[in-house]
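Student: I need the structure of the sequence given here:
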Amino acid sequence: MKIKDIKVAKVEAPLITPFKTALRTVHSIHNIAVYIYTDDGQVGIGEAAPTAVITGETFGSITHAIEHYIKPAIMGLDIADIVHLMERLDTSIYQNTSAKAAVDMAIYDLCAQHYQTPLYKLLGGYRKELTTDITISVNETEEMVKDSLAAVARGFQILKVKVGKDPLGDVKRVVAIRQAVGQHITLRVDANQGWTPKQAVQIIGALEDAGTNIELVEQPVHYSNLAGMQYVTANTLTNILADESVFSARDALTIIEKRAADIINIKLMKTGGIHQAQKICHIAEANDMPCMIGCMLETKISVSAAAHFAASQKNITMIDLDGPSLCLKDPITGGPIFDNARITMTDAVGIGFSI
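Tutor: Okay, here's the model as predicted:
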């Protein structure tokens, strides 16, 4: 099974409501689908999400990277030769992690097809079901409370509350949501790098004192400020989750060595795909640090690949794969079953799409 051709196409999906964080506001997903064709007629699929404020990539840069750098580097290679393939993929161009992730997913899709097994079983097969949180976009307090109650009504028991645009009002937002949804709902808070270290300690301390009982705070300060992450982690009781601070296995090791977080968020768009994500997960597991699996604004294509990876790994203890739940409609059929908070793997081979 050798790579015969690689093609890219647009994949779009409108969102139910605008997605708002401290970094951006998005109304509709506009991503890139990647199709890898083999000499024996099989097709693998992946997806890249242009997230310029995080990975530095745009629709044009991803397409260019795949067509002019990645494709020439891996054409004609055998799908079963994963180590060689991933080495060529990784060295084809510097960074461009989302472009690499889309190709990586399609390769793993084909590899699992080759062995006639669902991808999650090929990768480890730890479990078949996952429970995801759902994102509550940053807005005025009343609207966030309304969105939180609507999410709970849909069956979500874990809410990831976006903050960071208005530090003075963030405590008020989270307190109001906790009062509205009750203590039985798990709350996660994501500042998207929106606070200074001192603000973070003050805000998290206020949330602790207010009895909000939040499970974690994600990326409270700028991704490059590891000293700030250390300061926040050392001076709060709440678990700190490193997101934008971790793109690579080396980043993960640095976070662990500096004790700059309690949990690591793995996203395929940051790591460059499943192959590199495995390295991060294993390093974290060896150091007794749990991981979350997350996603950018992605459709069912790439979120399904992330779900397969998450289902295969014991050390991924938290799931943030709400992309399909945020979309008004799915752009593609097949793959794992996304039923609001519950994600169920099927017995379909590969990632599970019929193309």
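Student: Going by C-alpha atoms from here, please, whenever you check contacts or count neighbours.
Tutor: OK.
Student: Please tell me how far Val83 sits from Asp104.
Tutor: Val83 is 11 Å from Asp104, where distance means Cα to Cα, to the nearest Å.
Student: And these two? Which one has more around it.
Tutor: Taking neighbours as other Cα atoms under 10 Å, Val83 and Asp104 compare with Asp104 leading, 29 against 11.
Student: show me what contacts the more buried one?
Tutor: Gly46, Met86, Leu89, Gly272, Gly273, Ile274, His275 (Cα atoms under 8 Å, 6 or more residues apart in numbering).
Student: To check against the first, give me the structure of this:
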Amino acid sequence: MKIEHVEAIALDMQLQEVFKGGTYQVATRPTIITRVHLENGLVGETYGGDEFHTQAQIVQVIRDHLGPLLQGQDVRDFQRLWEAMFNIDLDLGNRGLHQLDMHPRGILLQAISCLDNAMWDARGKLYDVPVYKLLGGVRDRVPVISIGGYYPKDGSDPAVAIAKEVESVRQVGCIGIKMKVGRATLEEDFERVRAARKAGGKDFVITVDANQGWHPLDAVKFCVAMEKADLGVRWMEEPVKWYDQTDGLMLLATKTSIPINVGQGEITGRACRDLITKGGVSILNLDVTLCGGITEWQRVADMARFMNVEMAHHEEPQVAIHLMAANPHALFVEIFANRQRDPLLWELPEGFPDIRDGYMAVPQAPGLGIRLRPEVIERYRVDV
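Tutor: Next up, the predicted model:
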């Protein structure tokens, strides 16, 4: 079944407040809608990514370079099409491994991700099955945690604020929280984690995310303190500075039994290989909207399974739910329980997410199983 043409539509919306993590802050919610039109009238459609500095360049690569490359090709040939996009001859400069920022090759990989994910939606519709079934189908629901624990901006007690947030996360139906650390002192962040554990109880899942905020020795101090206090942290995410991977990660891995989770900023499976073999990581939270899409993400997941590494996913539940449901060594799907942090999740997809009793149901309609509301697309559409 041949691809007729593709579309890329940029969206952006202003958030009602600024959210501060360990090393960054967020004030807007951009994304890209990607559509792949087939000759029989079927349309693969999805959204993903939250890059605003490089959004226009990503759309341009889709429209001017990758789209024409895919036109007339058989959408079923996913391996061949992925390699063709990855090996396209573009002047994109240099990009080193283990960098979080979107450099030129990162722009290419996010453009590939947009199209690859949309093509998987098209394939599911073509075969009349959900994507997670195409990938193997392990379960039809996935435990869900909330990204949160941002630092309060109103001067309120951070420990009190996180305790209140834990309760609100429970009310949404999540079994746990991924909370931010790395912006305050080690002592202050430790007290916040302890407050979260006290509020959540022993069965509540707590993970901590430093957003690459610490030097390795500080990461060691923090993890050792959490272990001594028996805080039951499920993983330590992105603990060390970007420039100290992978040696810094390996140092931390030798000093703590808390699983180390990294990879959300990586754009290739080869970089993930290095994080496992040279960084000693236990979990990869590779992002399907950055790494080259479902095709490359699943390759990495297969590699990780044979190396006894678990898979997580950075945000993007509209696609991640299928990946988490298709892999036996996958953990949780992540959402923002606070609707002000990611309003698009609650406005753009129709009837999604479906969260009950701590689990998110996998959409059972063909493809990714999610219809995007056209009126929401038009409301936040921007010209790039």
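Student: Superposed, how do the two chains score by TM?
Tutor: Once superposed, chain against chain, the TM-score is 0.89 (TM-score structural alignment, normalised by the length of the first structure); 344 aligned residues with a Cα RMSD of 2.3 Å.
Student: picking up where we left off before, in a markdown table, list the contacts of Asp104 of the first structure along with secondary structure.
Tutor: Shown next, in a markdown table, are the contacts of Asp104 of the first structure (DSSP: H, G, I helix; E, B strand; the rest coil):
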| residue | secondary structure |
| --- | --- |
| Gly46 | strand |
| Met86 | helix |
| Leu89 | helix |
| Gly272 | coil |
| Gly273 | coil |
| Ile274 | helix |
| His275 | helix |
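Student: Which of the residues you listed are conserved in the second structure?
Tutor: Mapping the contacts of Asp104 of the first structure onto the second structure (both residues aligned by TM-score structural alignment, their matches' Cα atoms under 8 Å) leaves Met86, Gly272, Gly273, Ile274, His275 still in contact.
Student: ranges for the helices of the stretch 101-250 of the first structure?
Tutor: With helices called from DSSP state H, counting those that start in this stretch, the stretch 101-250 of the first structure shows them at 119-123, 141-153, 167-181, 197-209, 226-234, 249-258.
Student: which residues are in contact with the fifth one?
Tutor: To tie it back to what came earlier, the one meant is helix 226-234 of the first structure. 196-198, 200-201, 220-221, 239-240, 245, 255, 258-262.
Student: Now which of those residues would you call buried?
Tutor: Listed as buried from these are 196-197, 200-201, 220-221, 239-240, 245, 255, 259-262; burial here means 16 or more other Cα atoms under 10 Å.
Student: still on that earlier bit, go through the kept ones among the contacts of Asp104 of the first structure and name the one nearest Ala305 of the first structure.
Tutor: Lowest distance from Ala305 of the first structure to those (Cα to Cα) belongs to Ile274, with 8.2 Å.
Student: from the middle of its chain, how far away would the biggest strand by length in the first structure be?
Tutor: The residue-count maximum for a strand in the first structure (DSSP state E) belongs to strand 3-20. Strand 3-20 of the first structure sits 15 Å away from the centroid of its parent chain (Cα atoms, centre = their mean, to the nearest Å).
Student: so how much does it differ from the second structure once superposed?
Tutor: Following superposition, strand 3-20 of the first structure is found to deviate from the second structure by 3.6 Å on average (mean Cα distance after the TM-score superposition for the first structure).
Student: now the angle between helix 141-153 and that strand, please.
Tutor: 130 degrees (axes from the mean of the first three to the mean of the last three Cα atoms, to 10 degrees).
Student: Going by neighbour count, list what's buried in strand 3-20 of the first structure.
Tutor: Buried, per 16+ other Cα under 10 Å, within strand 3-20 of the first structure: Ile3, Lys4, Asp5, Ile6, Val8, Val11, Glu12, Ala13, Pro14, Leu15, Phe19, Lys20.
Student: next structured bit after that strand?
Tutor: Moving toward the C-terminus from strand 3-20 of the first structure, the first helix or strand encountered (DSSP states H and E) is strand 25-38.
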